[in-house]
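Visitor: Provided below for reference: sequence and predicted model.
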Amino acid sequence: MFGKKNQKQPVDPTYVSVIDGIKKIYDEKIKKLEAEYKYDYLISPLMRQADFDAKPMVLFLGQYSTGKTTFINYLLNYDYPGSHIGPEPTTDGFAAIMHGPNSTNIPGNTLCVQSDKPFTSLSKFGNDFMAKFNGSFCNLPLLEHLTFIDSPGVLSGEKQRIGRSYDFNEVVRWFAERADMIVLVFDAHKLDISDEFKGVIEAVKKHSEKMRLVLNKADSIDSQQLMRVYGALMWSLGKVMQTPECLRVYVSSFWDQPFKESLFTGLFEKERDDLMYDLHALPKQATVRKVNELCKRARLAKTNAYITSYLREQMPTFGKDKKKAELLKDLNTVFNTVMKRYNLAIGDFPPIDVYRERLENCDFSKFPKLDLRVVNAVDDALGTQIPLLLKKFPMEDDLSTHTNPFEVSSNFEKCCITLDVSEDEMNSYQKEFDKLPKNEVGKVLGKDCFAPLMASGADKKDLQKIWSIADSGKEGALNAHQYILAKALVRTLLQSGGYPDNLPPVE
């Protein structure tokens, strides 16, 4: 399972140095431009320390019953708190699945006032959204490196007309801007792209470099159907994405059950492994992505300054309201004029419909004139300071030290291999552990482990030795990995009359 390879690692000092560096560049060079030209209102809120410190985020999107929540639980090897799975729209809100000492849920309003979390600016979507947003905390190794965002199933047909009590597409756009990977999940049994799902794709397609498309449940149809479904999906995506490139679609089934269609088992496994590799690389690429996103943001902030200052230039002394209405109606011409005047790329402009909607509440005559000193400071950051920072702290991996990216990296995983612990067995022990009472750091005390270990039927003297192996830190309590190890040792003892005596300590 993917999650087992993401054990706790020491913080990379290079990562910390680069993050501190880009935070300083943002505060000194870019933030002023954003604040003066209303970037925080027109496009995106100003960045805070938590935005720079945030772990890589993976956003899952798709229509209902495509397997998004099952996919996340498969990655975690655990059902995160509050997850619901069914053929109907079961996930009715957004959930941020993060690392914490205990398995618990936190409501959206509470989560968004925590300054150490990157969600404070979500409060602008109001209480209706907050009621549909929560944080799910789990003490799992994978979540020490990644944060997953589960989303409600995109609606279709009559359900779309009922509407949501918040701006769904704007919330999706907010998460997409901050996500390190966006996973669009499609169901092999229903490829219709509804109007709402089309709007979602429109909201995220500017981030195509972060998108991964998944054709899920592919093992549930035969080879002829799979060929037709894959072709139909590519045709539908081509109409919506409107790009000349052929999009990569990962074809497999992401859940903890064996593949049903044996003919393509090898293909499904390779496709799944390719996507797992991309996910596994995210923590290592986090620094590069943060620098890349800051550069994109800086160019967009410059473009916003050019547009707002141009709008101010066009305002007459009298008849401002009439002129404003004309400019908003013909905003496309405004964009083209600004693009030619300042030699800008079309990809550096904000989504025109959303931008027009927010401009309607602004007084164009109060926009500031173009301050070339502030703009030049951003150019200096992009052209000089960021390249110097990257030279000082190179981020390329030394591939010679990573000859095998799938090498067993933790003592816990080594023990599981030595004791031949299957995923089903591990899941069973994990569920036992979850039901036991925990102390303040998420461990189970010896007195609470006594009954389930004695129930195995092993001799008490043998259990004393097993406890001393599992409780390697002599704390009188076990975490999830240590509990699984203890149960596996008991099973091995009962089956073979003994167990290896050279197991590494598990922390």
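Guide: Yep, that arrived.

Visitor: make it CA atoms for all contacts and neighbour counts henceforth
Guide: Will do.

Visitor: need the three-state assignment for the residue nearest the centre of the chain.
Guide: Taking Cα atoms, centre = their mean, the centroid of the chain lies closest to Val58, which sits 1.6 Å from it. The three-state label given to Val58 by DSSP: H, G, I helix; E, B strand; the rest coil is strand.

Visitor: name the single longest helix found in the chain.
Guide: helix 265-313 (DSSP state H).

Visitor: just checking, what packs against that helix?
Guide: helix 13-25, helix 31-36, strand 249-251, helix 331-341, helix 372-380 (3 or more Cα pairs under 8 Å, 6 or more residues apart in numbering; DSSP states H and E).

Visitor: what angle sits between that helix and helix 372-380?
Guide: 160 degrees (axes from the mean of the first three to the mean of the last three Cα atoms, to 10 degrees).

Visitor: and the angle for the next helix or strand after helix 265-313 with helix 265-313?
Guide: Per DSSP states H and E, the first helix or strand lying C-terminal to helix 265-313 is helix 320-329. Angle, helix 320-329 to helix 265-313, by the same axes, to 10 degrees: 150 degrees.

Visitor: how far away from the center of its chain is helix 320-329?
Guide: How far helix 320-329 lies from its chain's middle: 40 Å, per Cα atoms, centre = their mean, to the nearest Å.

Visitor: please point out which parts of it sit buried.
Guide: If you call a residue buried by 16 or more other Cα atoms under 10 Å, then helix 320-329 has these buried ones: 323-324, 327-328.

Visitor: could you check the angle that helix makes with helix 331-341?
Guide: 80 degrees.

Visitor: and of the helices and strands packed on helix 265-313, who's closest to Glu144?
Guide: Nearest to Glu144, of all the helices and strands packed on helix 265-313, is helix 13-25, at 15.3 Å by Cα to Cα.

Visitor: any buried residues in that closest one, and which?
Guide: 15, 18-19, 21-23, 25.

Visitor: for stretch 212-230, same thing?
Guide: Quick answer for stretch 212-230 (16+ other Cα under 10 Å): 212-220, 226, 229-230.

Visitor: use this one as the comparison:
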Amino acid sequence: MKVLVSLCVFVPLLALATAEDEVVLDSILRDRSHIEETLRLAADEKAGDYAAALQRLRKIYHNSIRPMEQAYKYNELRQHEISAYPGRTLGDSATDGEITSKPMVLFLGPWSVGKSSMINYLLGLLDTPYQLYTGAEPTTSEFTVIMHGEKIRTVEGIVMAADSSRSFSPLEKFGQNFLEKLVGIEMPHSLLERVTFVDTPGIIENRKQQERGYPFNDVCQWFIDRADLIFVVFDPTKLDVGLELEMLFRQLKGRESQIRIILNKADSLATQDLMRVYGALFWSLAPLINVTEPPRVYVSSFWPYDYAPDTSRELFKREEISLLEDLNQVIENRLENKIAFIRQHGIRVRIHALLVDRYVQTFKEKMSFFSDPELVFKEIVDDPDKFYIFKSILAKTNVSKFDLPNRDAYRDFFGINPISSFKQLSAQCSYIGGCLLEKIERAITHELPSLLGSINSGKNPALSSCEATGCGEKPKNRYRRN
């Protein structure tokens, strides 16, 4: 009996001691000096040169690319080309806010894997009024955008969507229910001057999409299309793949170069168990990431507290610095990436205009006095290869066959936009404004590469006199028939 009483007293005391030890361990904060060093937060940037380059990029886009977008309704095609152009795209109507926006880092993954804790750690938000709420249960139910501001404040989703100076106005199309689940946090932080973080609700496999009250996958796709870096976070206890996670990786198709896999909370396992979990993670994701070179996987514990004892501290520290270097690379190359992105977008707009021009030209050639316009055009749209629509573009221009959009998208495109509403490229010229095709080709082949070269060489990317005033040569129309 005495032994039993002694055990009854000893066990609660042991549990209390263990709990106190855990509190002590959790109270030891990790040194964050390597974050500032790796991300070069104390380094001064040439803000004037950066602003001048953005101004020139905005000028090129509005003068040379956007007029072609509007003339041939490229944004209407974007609604139907889900598989036509995988990868990053502009919004429904590219605004100055979208062109000048900072790089976006998107955090995705199952619930309670440490996405919010990782953001708190990178920004040093622990024990501040604006630290993101974390917990063992699903805690993040909103899309939270953490961005730079002159003072700390919360911005409601309806305000973010209504502000045209921001890049989030296209989110209104997902409805008011979603805007209530969108929140912005502004704060004066040196890292947020260069990058914007987006925290997302965790994936819960047993929840139906309609229970969220908004199209979750469509919203994720919007952020994925605009993200410069995508962190997909897992922890050792949530490696199972369900329908929602499978759909997420399907949406990430074509973005493998931006994806980074993070195995978080690695210090909660012994080394041998960690190796097993690492292998299990690859086994779970292998069917979802069907590429020759898999995405980079970082193994560490990304939160403000010190690593657990008797774990691979040096390995976790090197992995963390490697991830920070990856993030820093995106930040330092943000202007080059944006110029390359706008140029890629311009190429797609040009190809679309050439295809619409070819459809219009074929329609006019096949029409006769007794022809039924609807039947003639249905025949062209249903079987474009019969009329060499796409093959003629490849033969007469320097377009790659791998850049051609999905031909099925044009059936829906012309179903909404009658072919009679488009002019041929030969008619898209004016004495003052020049030819749309000449302007977009000059931007693709000369102006944007020149801007990129001036940045890499360290020259002043300020606007030239002709670019500022719009002067130029008399328009030359090589599509006009003599």
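Guide: Alright, I've got the coordinates. Since the model is a prediction, treat every value here as computed from it, not as a measurement.

Visitor: can you give me the TM-score here?
Guide: The TM-score (TM-score structural alignment, normalised by the length of structure 2) is 0.71; 392 aligned residues with a Cα RMSD of 3.5 Å.

Visitor: need the helices and strands packed on helix 265-313 of structure 1 in CSV (columns: distance to Pro351 of structure 1).
Guide: Shown next, in CSV, are those (distance: least, Cα to Cα, whole Å):
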stretch, distance to Pro351 of structure 1
helix 13-25, 26
helix 31-36, 17
strand 249-251, 26
helix 331-341, 11
helix 372-380, 21
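
Visitor: what's the closest of the buried residues of helix 320-329 of structure 1 to Thr66 of structure 1?
Guide: Taking the buried residues of helix 320-329 of structure 1 together and measuring to Thr66 of structure 1 by Cα to Cα, the closest member is Leu328, at 39.1 Å.

Visitor: what sits against that closest one?
Guide: 356, 359-360 (Cα atoms under 8 Å, 6 or more residues apart in numbering).

Visitor: Asp372 of structure 2 versus the residue mapped onto the residue nearest to the centre of structure 1 from structure 2, what's the distance?
Guide: Residue pairing (TM-score structural alignment): Val58 of structure 1 is matched to Val105 of structure 2. As judged by Cα to Cα, to the nearest Å, Val105 of structure 2 and Asp372 of structure 2 stand 52 Å apart.

Visitor: quick one on the thing from earlier: so which of the buried residues of stretch 212-230 of structure 1 belong to strands?
Guide: Among these, DSSP state E puts 212-216 in strands.

Visitor: now render those residues as CSV, adding distance to Asp128 of structure 1.
Guide: Output for these, formatted as CSV (distance: Cα to Cα, whole Å):
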residue, distance to Asp128 of structure 1
Arg212, 30
Leu213, 30
Val214, 30
Leu215, 32
Asn216, 31
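
Visitor: run a quick neighbour tally on the equivalent of Lys391 of structure 1 over in structure 2.
Guide: Aligned counterpart of Lys391 of structure 1 in structure 2: Gly453 (TM-score structural alignment). For Gly453 of structure 2, the neighbour count with other Cα atoms under 10 Å is 14.

Visitor: one more: Leu142 of structure 1?
Guide: So Leu142 of structure 1, with other Cα under 10 Å, has 22 neighbours.

Visitor: ok so, going back, tell me the one among the buried residues of helix 13-25 of structure 1 nearest to Leu478 of structure 1.
Guide: Nearest to Leu478 of structure 1 out of the buried residues of helix 13-25 of structure 1 is Tyr15 (Cα to Cα; 31.7 Å).

Visitor: the closest one reaches Thr287, doesn't it?
Guide: Yes - between Tyr15 of structure 1 and Thr287 there is a contact under Cα atoms under 8 Å: 6.1 Å.

Visitor: span of stretch 175-187 of structure 2 from start to end?
Guide: End-to-end for stretch 175-187 of structure 2, by Cα to Cα: 27 Å.

Visitor: and that stretch, which stretch of structure 1?
Guide: Using TM-score structural alignment, stretch 175-187 of structure 2 lines up with residues 126-138 of structure 1.

Visitor: same question, stretch 341-353 of structure 2
Guide: Going by TM-score structural alignment, stretch 341-353 of structure 2 lines up with residues 293-305 of structure 1.

Visitor: circling back: could the buried residues of helix 13-25 of structure 1 go into JSON lines alongside distance to Phe433 of structure 1?
Guide: JSON lines is the format used below for the buried residues of helix 13-25 of structure 1 (distance: Cα to Cα, whole Å):
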{"residue": "Tyr15", "distance to Phe433 of structure 1": "34"}
{"residue": "Val18", "distance to Phe433 of structure 1": "39"}
{"residue": "Ile19", "distance to Phe433 of structure 1": "37"}
{"residue": "Gly21", "distance to Phe433 of structure 1": "42"}
{"residue": "Ile22", "distance to Phe433 of structure 1": "42"}
{"residue": "Lys23", "distance to Phe433 of structure 1": "41"}
{"residue": "Ile25", "distance to Phe433 of structure 1": "46"}
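
Visitor: and of the residues you listed, the nearest to Lys447 of structure 1?
Guide: Once Cα to Cα is applied, the member of these that ends up nearest Lys447 of structure 1 is Tyr15, at 41.7 Å.

Visitor: and that closest one, how far from Phe52 of structure 1?
Guide: From Tyr15 of structure 1 to Phe52 of structure 1 the distance is 11 Å (Cα to Cα).

Visitor: before we move on, what about Thr384 of structure 1?
Guide: Counting by Cα to Cα, the gap from Thr384 of structure 1 to Phe52 of structure 1 is 21 Å.

Visitor: looking at the two, which one has more neighbours?
Guide: Here Thr384 of structure 1 and Phe52 are compared on neighbour count by other Cα under 10 Å; more neighbours surround Phe52, at 18 against 11.

Visitor: the more buried one is in contact with Lys23, isn't it?
Guide: Yes - using Cα under 8 Å, Phe52 of structure 1 makes contact with Lys23 at a distance of 6.9 Å.

Visitor: so what does Tyr50 of structure 2 match up with in structure 1?
Guide: So, by TM-score structural alignment, Tyr50 of structure 2 is matched to Tyr15.

Visitor: quick one: contacts for that match?
Guide: So Tyr15 of structure 1 contacts Thr287 (Cα under 8 Å, 6+ apart).

Visitor: repeat for the one 4 residues further on
Guide: By Cα under 8 Å, 6+ apart, the contact list for Ile19 of structure 1 reads 52-53, 287, 290.

Visitor: alignment lookup: Pro283 of structure 1 to structure 2.
Guide: Using TM-score structural alignment, Pro283 of structure 1 pairs with Ile331 in structure 2.
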